[in-house]
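A.B. asks: Okay, structure incoming, though there's no sequence with it:
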């Protein structure tokens, strides 16, 4: 079964990190990504640009409305994701707990919907 592991963190923490801290974070994510690739769990994954680059789209009465930024302001922002293949929720939770961002932010684990044809 596929699970989406959504990584949430406070953007301000990364913005205030010095170059050495950013390099360490990048190395941790690189090592984690390599480990799940080698284990066969990895399907896809990427980091996201800051919420200041986001645009929210809504359609009301047939008209597209856009707003700069995310839909809602929160303490933690969506920073990236991994799409993984795991035999069950416990395996997906174990993978999520190893994501470096789990130490300072949170990881939402959500099963991917399966559509019957």
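C.D. replies: Ah, there it is. These numbers come from a predicted model, not from an experiment. Numbering: from 1, shown residues only.

A.B. asks: hey, let's count contacts and neighbours off CA atoms from now on
C.D. replies: Fine.

A.B. asks: if I look at the residue nearest to residue 59 when sequence neighbours are not counted, how far off is residue 91?
C.D. replies: Closest residue to residue 59 apart from its sequence neighbours, by Cα to Cα, 6 or more residues apart in numbering: residue 65 at 5.9 Å. For residue 65, the distance to residue 91 (Cα to Cα, to the nearest Å) stands at 40 Å.

A.B. asks: ok, second structure coming up, stack it against the first:
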């Protein structure tokens, strides 16, 4: 079953890895960031070796986004970000796991200082959740 792991964060300034730019992450010592980086690399190696890794992308600054909305008069384009919320979508991972429990275990491991991780099943054609 495929799941998307959405990483929401509020880095200021915007940058990757996001945890280095959040208020919570900026107060951590360099040694802790290095350890977190090693743990992240190990997680990626694990899910790649297991075949669970499908794809991943880090996203650029929300201020560089263009939003498109439907109106009866036609499509309307506006500059981003979409919401005035503090958190924005920083990146995503697509994983293919045998169970939801495994996907939940992986999603929890993607959390970092100043981030919130959302796990969501991927919809297949026909509207059924994976």
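C.D. replies: It's in. Just so we're clear, the structure is a prediction, and the values are computed from it rather than from any experiment.

A.B. asks: one step back: residue 65 and residue 91 of the first structure: which is more packed in?
C.D. replies: residue 91 (14 against 10; other Cα atoms under 10 Å).

A.B. asks: So that one: helix, strand or coil?
C.D. replies: Secondary structure assignment for residue 91 of the first structure (DSSP: H, G, I helix; E, B strand; the rest coil): helix.

A.B. asks: Could you do residue 87 of the first structure as well?
C.D. replies: Strictly by three-state DSSP, residue 87 of the first structure counts as coil.

A.B. asks: That one: neighbouring residues, count only.
C.D. replies: 12.

A.B. asks: my guess is it meets residue 1, correct?
C.D. replies: Yes - using Cα atoms under 8 Å, residue 87 of the first structure makes contact with residue 1 at a distance of 5.9 Å.

A.B. asks: about what we covered before: which element, helix or strand, includes the residue nearest to residue 59 of the first structure?
C.D. replies: Element membership of residue 65 of the first structure [criterion: DSSP states H and E] is strand 63-68.

A.B. asks: Read off where that strand ends up in the second structure.
C.D. replies: Counting by TM-score structural alignment, strand 63-68 of the first structure pairs with residues 74-79 of the second structure.

A.B. asks: mind listing what the residue lying closest to residue 68 of the first structure once chain neighbours are set aside touches?
C.D. replies: For residue 68 of the first structure, ignoring the flanking residues on the chain, the nearest one in space by Cα to Cα, 6+ apart is residue 55 at 4.6 Å. Contact analysis of residue 55 of the first structure by Cα atoms under 8 Å, 6 or more residues apart in numbering lists 66, 67, 68, 69, 70.

A.B. asks: thinking again about what came up before, against the second structure, what's the mean shift for the strand holding residue 65 of the first structure, could you check?
C.D. replies: On superposition with the second structure, the mean distance recorded for strand 63-68 of the first structure (mean Cα distance after the TM-score superposition for the first structure) is 1.0 Å.
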